[in-house]
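Asks: Requesting a structural model of the entry that follows:
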Amino acid sequence: MEKSSSGKLTLVSLILMIFTSVFGFANMPRGFFLMGYAAIPWYLVAGILFFIPYAFMIAEFGAAFKSEKGGIYSWMEKSVGPRYAFMGIFMWYASYVIWMVNVASTIWVPVSNLIFGHDTTGQWSIFGLASSQVLGILGVIWLILVFLLISRGLESIKKITSIGGTAVALLNVVLLVGGVTILILNKGQLAQPIHDVATSFTVSPNSNYHSIISILSFLTFAIFAFGGTEVVGGLVDETEDPVKTFPKGLLIAAGCIVLGYTVGIFMVGIFTNWDSVLSSPDINMGNVAYVVMNNLGYELGSALGFGEQVALQMGAWTARFVGLSMFLAFSGAFMTLSYSPLKQLIEGTPKEIWPEKMTKMKNGLPLNAMKLQALIAITLLALVSFGGESAAKFFDKLVLMTNVAMTIPYLFIAFAFISFKKRDDIEKPFVLYKNKTIAIGISWVVTIVVAFANIFSIVEPVTSGNYDQTLWMIAGPTLFSAIALVLYARYDKRTK
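Replies: This is a model prediction of the structure:
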């Protein structure tokens, strides 16, 4: 990363760091799958009402508590109180456990694309087990394997997987260049036509997203697309002339991310007709990115005038490249996130909260706590995968659970910012929200937007009779809330 002569981040390097930490390739094909071009305005709404104001909050928190080792726990503990802070950081940690359950199952989709050139996981079966159950068992094996590798100190594996991050970044270039090439070769004709701008950009081609509740529930997906904002908190002190450079860099990065998602979703529509490519019941949130990129290869071959067989092979090899890239990226992220959130949870909170065995370190890792974490993740995965569903519903449930779980911590942090701004005793070396009343008002807007997005996401499956999806979205956060309350009550009793 380029730095100035003073060793600080320049405006350009700051923008690049924020962009690469937040922008996610899979959010574009998923957005198009759920809402078509109508996803674009929602990503814009999420950027304006959530990402930019939330990132400014994170920046102020990070600067005020830069010397504290507890991370987000310190932010909330100093602003609101220890019980609230522990609940907040525990929900933040829990979101990563649910993310691990998701990835342990969905990582087999890129593996399938890498081997076969398309997703075959919906047909995987052994000993008469359904595909979702086979994926659940494979996910359990993956969780055990990762724990064994990391517990033996084989962190060097992460260096290999950093190639995946570069490859995924390259996917964005492939999408852009491929889309523009197809548009030129097809003389400006879109695969997903725009008959009427007002309708095409507000009405989803997906019949599941026509009701008011389902459309509003999409906001959770849009907010989730801006995940990774937490990295902003540590960049204020790393930036040259932060008072001027940081807000400018953040606004430009936010603009680039929103523009990137907008262009990316539009690119998908250039070569993907929703009804002919994405309406199949075999398409789900776990495999849609691979289906879209396979179609990109096929449509590029067709536009170049190649025969059907050559075009199909181009599609399959594009899917293989996506599969390899995503597998490496998922593996690297999984290796890191299987211990770093847990380590921050244990090291950032009062030691007395935890049973002594949980705080013991070996090779710099809390191995006993990691064992328990693996056991919880395996139990959750087994319960979800053996629910007797098709692979499509299984993947959809996992994605919904993850989106809700990973956006709940934003509520805790945004709400804590209200107290933070009211507290004049906290030294604030870097202030973006100069007016206290405006800052508190914006905090309430962010809190309400995230809360309502999650409420609509939880309620929406009930309207279509998918009660189990709602139950699982509630079950994860409820379970971890109960554990957090028990742990803190035990600590409170002992310390008193």
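
Asks: drop to CA atoms for contacts and neighbour counts, all remaining ones
Replies: OK.

Asks: hang on, residue 90 in a helix?
Replies: Yes: under DSSP: H, G, I helix; E, B strand; the rest coil, residue 90 falls within a helix.

Asks: Excluding sequence neighbours, find me the nearest residue to it.
Replies: The shortest distance from residue 90 to any non-neighbouring residue, by C-alpha to C-alpha, 6 or more residues apart in numbering, is to residue 484 (6.4 Å).

Asks: tally of neighbours for that neighbour?
Replies: 21 (other C-alpha atoms under 10 Å).

Asks: tell me the contacts of it?
Replies: Residues near residue 484 by C-alpha atoms under 8 Å, 6 or more residues apart in numbering: 86-87, 90.

Asks: In contact with residue 328, which residues are there?
Replies: With C-alpha under 8 Å, 6+ apart, residue 328 has these contacts: 161-165.

Asks: one step back: any idea how far the residue nearest to residue 90 is from residue 89?
Replies: Residue 484 is 9 Å from residue 89, where distance means C-alpha to C-alpha, to the nearest Å.

Asks: Also residue 308?
Replies: Counting by C-alpha to C-alpha, the gap from residue 308 to residue 89 is 53 Å.

Asks: Give me the contact list for the strand or helix carrying residue 382.
Replies: For residue 382, the host element (DSSP states H and E) is helix 367-385. By C-alpha under 8 Å, 6+ apart, the surrounding residues in contact with helix 367-385 are 97-98, 100-101, 132-133, 135-137, 139-140, 143-144, 147, 151, 338-339, 342, 357-361, 394.

Asks: One more, please, to line up against the first structure:
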Amino acid sequence: MSEQNRKLTWKNIALTGFVMVWGFGNVVNNFANQGLTVVFSWIFMVACYFVPYALMVGELGSSFSDGKGGVSTWIRSTTTPMLAFMAGWTYWVVHIPYLAQKPQAILIALSWVVNPSGELAEVIKALNPLILQSMVLAVFFVFLYVSTKGVKILKVIGSVAGTSMFIMSILYIVLGVSAPAITGRPVATPNITFGSFIPKFDFAYLTTLSMLVFALGGCEKISPYVNETKDPSKNFPKGMLILAGMVAICALLGSIAMGMMFDSNNIPKDLMMNGQYYAFQLLGEYYGLGKSLVVVYAFANTATQVSALVFSIDAPLRVLLGDADSKFIPHKLSKTNKNGVFVNGYIMTSVLVGTLIIVPALGIGNTTDLFNWLLKLNSVVMPMRYLWVFLAYMGLKKSIDKFGSDYKFIKNPKIGFMVGLWCFAFTAFACIMGMFPSDIPAFTSEWIFLVGMNVATPLVLMGIGLILPYIAKTSNVDINKKAS
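Replies: The predicted structure follows:
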């Protein structure tokens, strides 16, 4: 691309990346995990993990600017086709826990729209987990059907609602931090000192790292913009550093605002489940706005969650099957109907998601624990796709002479490889530690059940990906023989 056709500035990169990466839920969920000690965690994570992650993505995007497969293209170019298939499979399969959790979030958001006082949310919280998950499964099947119709308006609504949620998140930080000075409300967390922000580096703390990694992941979505940036070697890293600063400021101020509204020493157990709505409910009370803020936020969140669910059912499946390699994907999975829907792919999705919706309800005692577990399972499984980014970067640095780019994060191949290895190892460590629940007594029956599910879920999901090439080897050969 010629320099005159490059229109993006560092400001565009920073703002686009911020909308892609950040959300108010990141603040609430990690405060629920760590309290005010999350302030230290955010500083460490942004400086030592997020900044190198984002800049690696920039170099990869610039080096493989003609590739259309994203991470899969990077892996194919730096390693082997089989690993590229596994990268594509991972990108799809990590959405299974995400799809299992989204209908829960839709029901909860809707309850706050209908009843902003929170009584309906309390009813949902009191439901038997099996009853709730049956409702969740019904919601999932409704939107699975909707996604087969390609209802694009939902995605448009979701985009608008997502922008509204972004604005509401910034509004919360501004109003939340200012509340004690403007309204005279006392700070909920008593006796805040410097030590209040420093975590205790024990086993329980290490189990919370995966949620931080989950919050800061997804930078690879920015990679297509590297080669559309004016003077990318200068403006792209500048934009990424500004993005990191914006994330850090929002994370720190948002966490402090949460500490002003909720006692960091006595965090409500359902804060992950309802904390976003509690926060806007309190803001409305502080500023004499009644229930208006929580209704607006809940409505925007409902639309965003619905759009995300529909989009995440269809889009990752198209990435996986749209240009399927017959060496790795059974032909039957690529079968489409008259609407271009991958019928058997949808069936595979529904079986995996349905299993993950119902089975946990058999061993988890209440809906709050169930919601928290599914959210934490996402923080274990979703970052698995980030591992491929770091593997691709290590491969790039080992073969640096084969590839050229307008932008290089680290010019020294050995140092670049070590930085990629650090991010890979830290992500893997965080995912493994996230498998152990810290809010349930160890080695109780429920603890053992949850650890078993946390270990089994990624193993089964990745195992299916390893089995598919062997199925394809047999089934696709038979199909080719019949065709000839």
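
Asks: Kindly provide the TM-score of these chains.
Replies: The TM-score (TM-score structural alignment, normalised by the length of structure 2) is 0.90; 468 aligned residues with a C-alpha RMSD of 2.5 Å.

Asks: how far is the helix holding residue 382 of structure 1 from where the chain is centred?
Replies: Computed by C-alpha atoms, centre = their mean, to the nearest Å, the separation of helix 367-385 of structure 1 from the middle of its chain amounts to 20 Å.

Asks: Going by neighbour count, list what's buried in the helix or strand following that helix.
Replies: Using DSSP H and E, the next helix or strand after helix 367-385 of structure 1 towards the C-terminus is helix 391-422. Neighbour-count burial for helix 391-422 of structure 1, counted by 16 or more other C-alpha atoms under 10 Å, picks out 391-421.

Asks: Leaving out the residues flanking it, which one is nearest to residue 242 of structure 1?
Replies: In space, residue 242 of structure 1 is closest to residue 236, 6.1 Å off (C-alpha to C-alpha, 6+ apart).

Asks: of the contacts of residue 484 of structure 1, which stay in contact in structure 2?
Replies: Counting by both residues aligned by TM-score structural alignment, their matches' C-alpha atoms under 8 Å, these that remain in contact in structure 2 are 87, 90.

Asks: Can you tell me which of the contacts of residue 484 of structure 1 is nearest residue 496 of structure 1?
Replies: The shortest approach to residue 496 of structure 1 among the contacts of residue 484 of structure 1 belongs to residue 86, at 17.2 Å (C-alpha to C-alpha).

Asks: ok, that closest one - contacts?
Replies: Residue 86 of structure 1 makes contact with 73, 77, 349, 484, 488, according to C-alpha under 8 Å, 6+ apart.

Asks: out of those, which are buried?
Replies: 73, 77, 349, 484, 488.

Asks: in the lengthiest helix in structure 2, what counts as buried?
Replies: Ordering each helix of structure 2 by length in residues (DSSP state H) puts helix 445-483 first. For helix 445-483 of structure 2, a neighbour-count test (16+ other C-alpha under 10 Å) marks 446-448, 450-451, 453-455, 457-458, 461-462, 465-466, 469, 471-472, 475-477 as buried.

Asks: Filter the contacts of residue 328 of structure 1 down to just the buried residues.
Replies: Restricting those to buried positions leaves 161, 164-165, with burial counted as 16+ other C-alpha under 10 Å.

Asks: how near is the equivalent of residue 479 of structure 1 over in structure 2 to residue 85 of structure 2?
Replies: Using TM-score structural alignment, the partner of residue 479 of structure 1 in structure 2 is residue 460. The gap separating residue 460 of structure 2 from residue 85 of structure 2 is 17 Å, by C-alpha to C-alpha.

Asks: Ok, residue 8 of structure 2 next?
Replies: 32 Å.

Asks: Also residue 101 of structure 2?
Replies: Distance, residue 101 of structure 2 to residue 85 of structure 2, by C-alpha to C-alpha: 26 Å.

Asks: Which part of structure 2 matches the helix holding residue 382 of structure 1?
Replies: Helix 367-385 of structure 1 maps onto residues 343-361 of structure 2, going by TM-score structural alignment.

Asks: same check, this time on stretch 158-167 of structure 1
Replies: Going by TM-score structural alignment, stretch 158-167 of structure 1 sits over residues 155-164 in structure 2.

Asks: Can you state the mean residue-to-residue distance of the matching stretch versus structure 1?
Replies: For stretch 155-164 of structure 2, the mean deviation from structure 1 after alignment is 1.9 Å (mean C-alpha distance after the TM-score superposition for structure 1).

Asks: what's the answer for stretch 296-310 of structure 2, then?
Replies: Stretch 296-310 of structure 2 sits 1.3 Å off on average (mean C-alpha distance after the TM-score superposition for structure 1).

Asks: distance between that stretch and the chain's centre?
Replies: With C-alpha atoms, centre = their mean as the basis, stretch 296-310 of structure 2 stands 15 Å off its chain's centre.

Asks: hang on, the earlier thing: widest-spaced pair of the buried ones among the contacts of residue 86 of structure 1?
Replies: Using C-alpha to C-alpha, those span at most 14.9 Å, a distance reached by 77 and 484.

Asks: Make TSV out of the buried ones among the contacts of residue 86 of structure 1 and add distance to residue 21 of structure 1.
Replies: TSV is the format used below for these (distance: C-alpha to C-alpha, whole Å):
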residue	distance to residue 21 of structure 1
73	21
77	26
349	25
484	29
488	32
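
Asks: Show me which of the residues you listed is closest to residue 425 of structure 1.
Replies: residue 77 (13.9 Å).

Asks: what angle do the host helix or strand of that closest one and helix 391-422 make?
Replies: If you go by DSSP H and E, residue 77 of structure 1 is part of helix 72-79. Angle, helix 72-79 of structure 1 to helix 391-422, by axes from the mean of the first three to the mean of the last three C-alpha atoms, to 10 degrees: 40 degrees.

Asks: Tell me the residues of structure 2 aligned with helix 72-79 of structure 1.
Replies: Per TM-score structural alignment, the counterpart of helix 72-79 of structure 1 in structure 2 is residues 71-78.

Asks: still on that earlier bit, what's the counterpart of the residue nearest to residue 242 of structure 1 in structure 2?
Replies: In structure 2, the residue matched to residue 236 of structure 1 (TM-score structural alignment) is residue 226.

Asks: what residues are up against that match?
Replies: Counting by C-alpha under 8 Å, 6+ apart, residue 226 of structure 2 touches 58, 61-62, 232, 236.

Asks: tell me which element the aligned residue in structure 1 for residue 283 of structure 2 is part of?
Replies: The equivalent of residue 283 of structure 2 in structure 1 is residue 296 (alignment by TM-score structural alignment). According to DSSP H and E, residue 296 of structure 1 maps onto helix 288-303.

Asks: Next SSE downstream of that helix?
Replies: Downstream of helix 288-303 of structure 1, the first helix or strand assigned by DSSP H and E is helix 308-337.
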